[in-house]
Every structure is written in C-alpha cells, then in structure tokens.
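S.K.: model the structure of this input:
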Amino acid sequence: MKEILIRLFAHEELSHEEACNLMKGITRGDYNEAQIASLLTVFQMRGVKVNELTGFREALLTTRVPVDFSDFQPIDIVGTGGDGKNTFNISTCACFIVAGAGYAVAKHGNYGATSVSGASNVMEQHGVKFTNDESKLRRSIETCGMAYLHAPLFNPAMKTVAPVRKALQVRTLFNLLGPLVNPCLPAFQLLGVADLPQMRLYTNTLQRLNIGFAVVNNLDGYDEISLTDEFKVMTNRYETIYRPSDLGFTISRKEELYGGRTPEEAASIFDNVLQNRATKAQTDCVLINASFAIQAREPQKQIEECVSMARESLESGRAWNTFCKFVSMNS
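M.R.: Here you go, the predicted structure:
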C-alpha cells in the first residue's frame, strides 16, 4: 500500500489489474483504516479513471452473492445519490412504470444516505422483506417483472470499509461503485449522475463493460432528470441536451420534488405517483426517467414513443398493479 500511495501522490494511474488486486486486498482486510482513508482521499481529490473503476468493480463482483437473470435481460434504474436535493423516490417509482410497460427490472438499492428515504426505505415502508434467495427473486421478476436486490445482502465485501466510510462522512469512490455492482449484472441501465465529469466517467465505463445504457444529468445538479432545468442524456448512440419543452413537458420548481421529512411522507408521495394522483411535477419527473429507461432497453424507439409507453403504463393502472403484486409477493 505504501508503494501504491506514493505512486498515486505522484499522479500516476493504476492499471485495471492493479486496481482489482488492490480492492481484493482491501476486502480481505490486508490494510489498516488509516491506509484505506488515505487511498480514498487521493481518489476523491484527483478523480478515478476508467481502468481503475473497472478494476475495483471486478474485485467487488468476485465476492458478491450472484444472481442470474440473464434470460430476462433486465434493466436497472439507479442514481449515484449524494446530490443533496432530498427528492422523493423517483428512480424506484420509474422502475414500476417500466415494469408495467412490460420490461424486466432488477433494481439494486440501499437505504438513503443523503436523503430521507432511499429505495430500501420505501420498500420497507410497504412491508417488503429483503432476500438474496435467487429462487424467490426469480419468481418475483417472472410474475411481476420486478426484483429488488437490497445491496447489503449481496455485497458482503463492502462491510470491510464501512467503518472508514462512516468516519470520513464524505463521498468516496465507493459511492461511484454502487451503481456498477448490481449482483445480477443487468444487460441495461439508466444511471443518473449529479455532474458532468461523472457523466463522462460512467459513459466511458459502461461502454467498456458493453452494457446498454442511458446516463442522465439535470444540468442544475440533480442525479436524475428533474425537469427543473435543461438536462443531458448520453447513450451508446447519442449525446443530447434537452429542454423539458422539447418533449412536451414544462419546467418544474425544485420544491415540488421534495421527498418529505420522514420515510412515511416519502412513501405517501411514492404511492400517489403510482396511483396517478400526484402533482404534475412529481408525475412528469417519474415519467421522463421511465421513458429514457425504456429507450435504453429498446434503443431503436424514438423517445416520444417511449414517453407514450410510460404514460400509458401509469394511466392504465398497470404500474400500480405491478407494484401491488410485487409487494404481495415480497412481503
């Protein structure tokens, strides 16, 4: 570790293999907390490169509890978190709209770190019991098109760095890795990021991993499409900045996306969206994210068609029925 730190202090980059071996050492407990904290600080200051990120990812995936959903070709919809906006559970709502539109979704999530309610919080509010039993998860995705993978049950290696992360209390490269270590290795992903440098990093990484993707960022700093300003989308095929009006939406006010003060409030907003009883701003925000997820899954479709499919899933009640069936199966 001393040699690696000296190289990193001199602004050298690690190869994929070096990063992979380093992360394996971290997960085995080979290094002390001061060394790990120093390493995380270096990467936070100079940024992580694609080779390093893919190497770290490979190491974490070797220790995961694997789940094979390859026959479903699922999509994951996730944000990096940490944008400090405390929005409601937009990406999790979008998952059920996409599943209601007929696509398999394998959502990898956790408790909220920088918001009141993360994906796991809203699931628990509805009585969902987390599991890493592949047969139960497979029945869920077969029956209602949706499986939920609670991250701590699948990534045991992350426990080794939990004390350091808690002590540092700042974002680290492990926040970047979260969206990349879904244990089922989904074929497609909609990934929301909070800034443009992250957008470029993830785009290059997902291209390297040969995953069908859309990486999205609202240009005022949301790690999802919030419709509060212009937003950027990067996929395997194009890179575009949209105004909400380009796709028939109006600008939303930031306060309209507030996620509430408690997990109970967040769950209430979640239910209102899926029952098509939410405010226009809340509904539109979820619809636009679901639309780009559908396009990531079916890149030959024009985004306008994907918006229509997402809206039909919500307004027909299929999204809510999908959620109710999911809760019934997983409680």
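
S.K.: alpha carbons only for contacts and neighbour counts from here, please
M.R.: OK.

S.K.: tell me, what residue is most central in the protein?
M.R.: Closest residue to the average C-alpha location of the chain: V78 at 1.8 Å, with C-alpha atoms, centre = their mean.

S.K.: hang on, that one in a strand?
M.R.: Yes: with DSSP: H, G, I helix; E, B strand; the rest coil as the criterion, V78 is part of a strand.

S.K.: was I right about it contacting L180?
M.R.: No: here V78 does not reach L180: they are 9.7 Å apart, not a contact under C-alpha atoms under 8 Å.

S.K.: which secondary structure elements does the helix or strand harbouring N321 sit against?
M.R.: In the assignment (DSSP states H and E), N321 maps to helix 318-330. Packed against helix 318-330 by the contact rule (3 or more C-alpha pairs under 8 Å, 6 or more residues apart in numbering; DSSP states H and E) you find helix 90-100, helix 134-144.

S.K.: following the chain past the last one, name the next helix or strand.
M.R.: Downstream of helix 134-144, the first helix or strand assigned by DSSP H and E is strand 146-150.

S.K.: in the helix or strand following that next one, what's buried?
M.R.: Next helix or strand after strand 146-150 toward the C-terminus (DSSP H and E): helix 162-168. Neighbour-count burial for helix 162-168, counted by 16 or more other C-alpha atoms under 10 Å, picks out 164-165.

S.K.: to compare against the first, here's another:
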Amino acid sequence: MKQLFEQLFAGEVLTKEQTYSIMENIGQGQLSHGEIAALLTVFCMRPISTMEFLGFRTALYDLCKKVNLEGDERIDIVGSGGDGKNTFNISTLSCFVVAGAGYKVSKHGNYASTSISGSSNVLQSLGYQFTNDESLLNRQLSEANICFLHAPLFHPAMGQVAPVRKALPFKTFFNIMGPTINPSQPSAYLLGAYSKTVASLYAEVMEKAGYGFTVVHNIDGYDEVSLTDGFLKINAQGQEILFPTDIGFQQIGQEDLYSGDTIDSAKTIFLNVLENKSTSAQKNVVLVNSGLAIQTLCPEKSISDCIAEAEESLQSGKAKQTLTNLLNAQ
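M.R.: Here you go, the predicted model:
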C-alpha cells in the first residue's frame, strides 16, 4: 500500500490489477480509516480512469454476496444520484413500467444519500421487505417480473468504507460506482449520470464489461432524462444529443419533477403515477425513461415503439399490478 500511495501522490494512474488489490484489502479490513480517507481524497482531486474504476468494481463484485437469478435478459434502471435535483423516484417507477410491459428487471438500490427518497426508501414505505434470499428473489422475479436488491445486504465490503464516507465533506467515487455493481449482474443497464464526465466513464466501463447499455445525462444536470432540456444519450452505437420534441414530448419545468420534502410525498407521487392519477409531466418523464430501457433490451425497436409499450403498461394497469404482485410474493 505504501508504494501504491506513493504512485497516487505522484499523480500516476494505477492499473486495473492495482485498484483491484486495493479494494480487496479494503473489503478484508486491512486498510485503516485514515488510509481509506487518503485514497478517497486522491480520487476527489483527479478523475478516476476507466481501468481504475473497473479494478475497484470487479473487486466489489468478487467480494459481494452472489445471487443467481433465472433468465439471462434482465435490466437495471438506475441513476448516479448526486444531481441535487430532489426528483421523485423516476428510475424506480420506470422499473415497474418495464416489468409491466413483460421484461425482467433486477433492480439494485439503496437509501437516498443526496435526495429525500431513494429506491429503498420508497419501496420500504410501500411495504416491501428487503431480502438477500436467492429463492425468494427468484420467486418475485417469476411472479412479478421484478425483484429488488437492497445494496447493504449484498455488499459487506462497503461497510468498511461507510464511516469514512460519512465523515468526509465531499462525494467520493463510491457514489458513482454503486449503480454499476448490481450483484445479480443483469445483462443490460439504463444508467443516468449527473455529469457528462460520469456519463462517458459509465459508457466506457459498461462497454468493456460487456453489458448492453444506454447512458443518459440531461444537459441541465439531471441523472436521467428529465424532459426539462436536451439530453446526452450514449450506447454501443455512439452518442447524440436529443431534445424532448425529438422523441415526441413537450419540454417541462424542473418544478414538475420535485418529490416534495418527505418520503410520504414521494410515495404519493409514486402511487399516483402507477394509478394514472399523476400530472402529464410526471407520467411522461417515466414513459421516456421506460422506453429507453426497453430499447436498451431491444435495440432493433424504435424509441417511439418502445415508449408506446411503456404507455400501454402504465395505462392498462399492468405496471400497478406488478407492484401488487411483488408485494404479494414476499
């Protein structure tokens, strides 16, 4: 570790093997809190490289509690967080819409760190009980097309870092790594990023790791397609900037996406969307992200056809029934 710190302090970029070794040592409790803090500080002062990120990420996979889920074609829809926008649970709602459309979703999430309500917050408020029981998760996936993996139950190595992250007055690379380490290893990801730099990093990591992927970043700072402005879309075919009108939607205001000040208010919006009682802005932002997720699984389909599938799932009540099926399968 002394040699690795000397390299880092000299401004050198580490190899994938070196960062794998560091994360392995962290997971095994071999680094002090002071050493972890020094490491996180270095990567706050300069961008993390793709290979460094891959080394940390691969080690976290190897250290996590493994879960084998049935079916090869599954997707996760998740944002990096950190955009400071305090939106309602758009990604989590999109998971239910996509599952209602007949696709398999293994959603990985946690409590909110920079907003009022994360995926774990809202699902717990709805009565979902977190589990890492493989047979139960497979049952939920079979009966509801969706299961939820609460991150702390699968990543014990993160517990070594948690007190240090909490004590530091800045975001660390663990904030952007979390969305990429779904322990069920879905075949595809729709990843939202709070910055163009993180979006590019996500795309490079997903491509090298062999996943199907779409990465989005709204140019006004959202870590999802918010319909409040144009957005960057990156996939294996390349990247482009699209605007709401390019995909059949009107631009909306940032105030239309606010989750409120409590988990209860976020829960109310969540249920309103699933019950077709939401505002058109709330509904549309869920539809566009759901459509992009479906297109990530089915790249041969047009985005308009994928959004139409998402709308049918929502309007028919299939998305709401998916939530009911998930809660009944506990």
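
S.K.: re the thing from before, and the helix holding N321 of structure 1, how far out from the chain's middle?
M.R.: On the basis of C-alpha atoms, centre = their mean, to the nearest Å, helix 318-330 of structure 1 sits 21 Å off its chain's mean C-alpha point.

S.K.: buried residues, the helix ranked longest in structure 2. List them.
M.R.: Scanning structure 2 for the longest helix, with DSSP state H as the assignment, gives helix 280-297. Going by neighbour count (16+ other C-alpha under 10 Å), the buried part of helix 280-297 of structure 2 is 281-297.

S.K.: find the nearest non-adjacent residue to the counterpart of L326 of structure 2 in structure 1, please.
M.R.: Taking TM-score structural alignment, L326 of structure 2 has F326 as its aligned residue in structure 1. Of all residues not flanking F326 of structure 1 in the chain, C144 sits nearest, at 6.1 Å (C-alpha to C-alpha, 6 or more residues apart in numbering).

S.K.: counting neighbours, what do you get for that neighbour?
M.R.: By other C-alpha atoms under 10 Å, the residues close to C144 of structure 1 number 23.

S.K.: repeat for L247 of structure 1
M.R.: L247 of structure 1, neighbours per other C-alpha under 10 Å, totals 12.

S.K.: and S38 of structure 1, by the same measure?
M.R.: S38 of structure 1 has 12 neighbouring residues, counting by other C-alpha under 10 Å.

S.K.: how much does the helix or strand where it lies stray from structure 2?
M.R.: S38 of structure 1 is located in helix 33-46, with elements delineated by DSSP H and E. Comparison of helix 33-46 of structure 1 with structure 2 after fitting gives an average deviation of 1.0 Å (mean C-alpha distance after the TM-score superposition for structure 1).

S.K.: re earlier: which strands or helices does the longest helix of structure 2 pack on?
M.R.: strand 74-79, helix 90-100, strand 188-192, strand 212-218, helix 303-315.

S.K.: how far is it from where the chain is centred?
M.R.: With C-alpha atoms, centre = their mean as the basis, helix 280-297 of structure 2 stands 15 Å off its chain's centre.

S.K.: check the fit of that helix onto structure 1 and give the mean distance.
M.R.: Averaged out, helix 280-297 of structure 2 is 0.6 Å away (mean C-alpha distance after the TM-score superposition for structure 1).

S.K.: now do the contacts for Q189 of structure 1.
M.R.: 75-78, 211-214, 293, 296-297 (C-alpha atoms under 8 Å, 6 or more residues apart in numbering).

S.K.: give me that answer again for 10 Å
M.R.: 74-78, 105-107, 179-180, 206, 211-215, 292-294, 296-297 (C-alpha atoms under 10 Å, 6 or more residues apart in numbering).

S.K.: burial count for the nearest residue to V288 of structure 2 once chain neighbours are set aside?
M.R.: Taking C-alpha to C-alpha, 6+ apart, and ignoring the residues beside it in sequence, V288 of structure 2 has I307 as its nearest neighbour in space, at 6.1 Å. For I307 of structure 2, the neighbour count with other C-alpha under 10 Å is 24.

S.K.: wait, isn't A157 of structure 1 in contact with R57?
M.R.: No: if you go by C-alpha atoms under 10 Å, A157 of structure 1 and R57 don't touch, sitting 11.5 Å apart.

S.K.: residues near I303 of structure 1, how many?
M.R.: The burial count assigned to I303 of structure 1 is 19, neighbours taken as other C-alpha under 10 Å.

S.K.: that one against L287, yeah?
M.R.: No: in this structure I303 of structure 1 lies outside contact range of L287 using C-alpha under 10 Å: 11.6 Å.

S.K.: what do those two both touch?
M.R.: Contact with both I303 of structure 1 and L287 is made by residues 293, 309, according to C-alpha under 10 Å, 6+ apart.

S.K.: measure how the helix or strand that contains A266 of structure 2 sits relative to helix 90-100, angle-wise.
M.R.: Assessed by DSSP H and E, A266 of structure 2 sits inside helix 263-274. Counting by axes from the mean of the first three to the mean of the last three C-alpha atoms, to 10 degrees, helix 263-274 of structure 2 lies at 30 degrees to helix 90-100.

S.K.: helix 263-274 of structure 2 vs structure 1, mean deviation?
M.R.: Mean for helix 263-274 of structure 2 is 0.5 Å (mean C-alpha distance after the TM-score superposition for structure 1).

S.K.: output the contacting helices and strands for that helix.
M.R.: Contacts defined by 3 or more C-alpha pairs under 10 Å, 6 or more residues apart in numbering; DSSP states H and E place helix 263-274 of structure 2 against helix 90-100, helix 119-125, helix 280-297, helix 303-315, helix 318-328.

S.K.: would you reformat the ones you listed as TSV and include distance to E17 of structure 2?
M.R.: Formatted as TSV, these follow (distance: least, C-alpha to C-alpha, whole Å):
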stretch	distance to E17 of structure 2
helix 90-100	33
helix 119-125	32
helix 280-297	30
helix 303-315	39
helix 318-328	40
